[in-house]
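1. Turn this into a structure:
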Amino acid sequence: MPNNKIGGHYSQAYDEELQQAVDRLVDMGGLVLQQLRDSMAAFTTADVVLAKQVKKGDRQVNSFEVDIDEHCLDILARRQPAATDLRLVLSVLKSINDVERIGDQAKRIAKTLLKDEQGSRPSAEQLAELNGMSAKVQLMLQHALLAFQQIDADKALNVLREDKAIDDDYSRIMQQSLSAMMHDSQQISVSLQISNVAKALERVGDHSRNICQHAIFLSKGRNVAHLNDDELQQIVEKKRD
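-> The predicted structure follows:
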């Protein structure tokens, strides 16, 4: 979807190059989101074939990152962007790193199954807990990519707040896993699997949060890394002079 906040230059080709950078980021995000869905489906159903496909698909994610990186570097070299254009290119470069890391977490989930495919399996209740957390994570990633695509600081701020529910799920699942290991040594293998998947999902939430921060930086021109939600809200709500 073309972004009407990108453009207005003397060169239509330049406008298209900037738009392509954002579009390719969103496409890469879509690929990674599918990787995440497939990895969770593989883990939930013990589908070794699908898990291997996810692991293999990580190469495509890496290729995507290299392609976008080269596209952005080409813009920097030839166009020498300034102000908003420079922020856009830098934000895309930062965001593709987070998207690639999300792809790594999807691979991590797939490898969790592959490392112990003949071992004990989590219960239906435990899998339901993980899938509930995964659904929130996937939605957060979708919303983060949309906020970036639309350069919408308000949407990005709303998405940032979704991370609290994910952190709460992570804490609960980890506590349950630790308790299970302490009370039954036979649960150690299963608990380690659950902990590994939950940690991967928690990291996806963190990287989605980073993408939102990049969107706010792009929209507001302020570096918002390491700020809390209240500080972010003040920046988002502040109008330009």
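
2. For the rest of this, base every contact and every neighbour count on C-alpha atoms.
-> Noted.

3. Next, the contact list for Leu146, please.
-> Val26 (Cα atoms under 8 Å, 6 or more residues apart in numbering).

4. SS state for it?
-> helix (DSSP: H, G, I helix; E, B strand; the rest coil).

5. What's the separation between it and Val89?
-> Computed with Cα to Cα, to the nearest Å, the distance linking Leu146 and Val89 is 17 Å.

6. to compare against the first, here's another:
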Amino acid sequence: MSDKHLSSQFDSELGAVSSRVMELGGLVESQIRQAVYALSEFNVDVAKQVLSTEVSVNAMEVDIDRELSSIIARRQPTARDLRLLMAISKATANLERVGDEAEKIARMVLSIINSGAPRALPSLELRVASDLASSLLRKALDAFARLDTTAALSILKEDDLIDREFDGFVRKLITYMMEDPRMISPSLDLLFLAKAVERIGDHAKNIAELIIYIVKGADVRHVPLDQVESVMK
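-> Got it, this is the predicted structure:
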């Protein structure tokens, strides 16, 4: 079999597994939207749908990992091809964890509803942060599909917006609790939900870092943003 034919087969396999990752990304994006809707509307059915979708997310993660292991064993890739396969595996793990965060939000919504009459939670800021996190994940998936390092760098910068939104939200919750002790319990619920949203942004950032790793061969995890920018030059 010619090297060209082997290369063509390998490219086809990479394309197939990459498409599966994008499919997984779409699934967890849907989970986030449903979880946030369930929170804003206190909708039991939608919250339960998020939980049921998690089964599909977990199954897809296992399938993708199995396919990646098969490709590595059969093709024994090196250099950038190996980095790509490793990055796909890590991106898949991050997407599965995004699904976990959506599941946490849905379970908390069900807990709030089951505890009695839904409380009037000051959740507008949380929905804003959720929209930011969901948008960031969408951009990360698009950048990953195109291996766009410029977009990846932009995502790293945008993650700071979610972190600042989270910090401001925590300060507001502390104010609520200080002014009215009756707000302590619902505020703690919201703090739990806000942390889940922040982690979604963190996973989008992780995927952006993987893009730079694939293209530049540089591990930029835990690296200050100005140093990441120097890697990009």
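
7. ok, Thr149 of structure 2 - how many residues close by?
-> Using other Cα atoms under 10 Å, Thr149 of structure 2 has 21 neighbouring residues.

8. typed the wrong thing, it's Leu31 of structure 1
-> Neighbour tally, Leu31 of structure 1, other Cα under 10 Å: 19.

9. Look up the closest residue to it, ignoring the ones flanking it.
-> Spatially, and ignoring its direct neighbours in sequence, Leu31 of structure 1 is nearest to Val61 (7.2 Å; Cα to Cα, 6 or more residues apart in numbering).

10. So the one you found versus Leu141 of structure 1, what's the distance?
-> 16 Å.

11. Equivalent analysis for Asn223 of structure 1, please.
-> Distance from Asn223 of structure 1 to Leu141 of structure 1, by Cα to Cα: 21 Å.

12. out of these two, which sits in the busier spot?
-> Between Asn223 of structure 1 and Leu141, counted using other Cα under 10 Å, Leu141 has the larger neighbour count: 26 against 13.

13. Which residue in structure 2 aligns with the more buried one?
-> Here Leu141 of structure 1 is matched to Leu137 in structure 2, going by TM-score structural alignment.

14. wait, isn't its match in contact with Gly201?
-> Yes - contact criterion Cα atoms under 8 Å: Leu137 of structure 2 and Gly201 qualify, at 6.9 Å.

15. Now for the aligned residue in structure 1 for Thr78 of structure 2, how many residues are close by?
-> Under the alignment defined by TM-score structural alignment, Thr78 of structure 2 is paired with Ala82 of structure 1. Residues lying near Ala82 of structure 1 (other Cα under 10 Å) number 11.

16. Arg146 of structure 2 too?
-> 11.

17. hang on, the earlier thing: remind me which helix or strand the counterpart of the residue nearest to Leu31 of structure 1 in structure 2 belongs to.
-> The equivalent of Val61 of structure 1 in structure 2 is Val57 (alignment by TM-score structural alignment). Element membership of Val57 of structure 2 [criterion: DSSP states H and E] is helix 44-75.

18. Helices along structure 1, start to end?
-> For structure 1, the helices defined by DSSP state H cover 12-45, 48-79, 83-115, 124-149, 153-160, 163-183, 188-220, 229-237.

19. Would you mind finding the most buried of those helices?
-> Ranked by mean neighbour count, the helices of structure 1 are led by helix 188-220 with a mean of 24 (mean count of other Cα atoms under 10 Å).

20. Give me the mean deviation of it from structure 2.
-> Overlaying structure 2 shows helix 188-220 of structure 1 at a mean distance of 0.7 Å from the equivalent residues (mean Cα distance after the TM-score superposition for structure 1).
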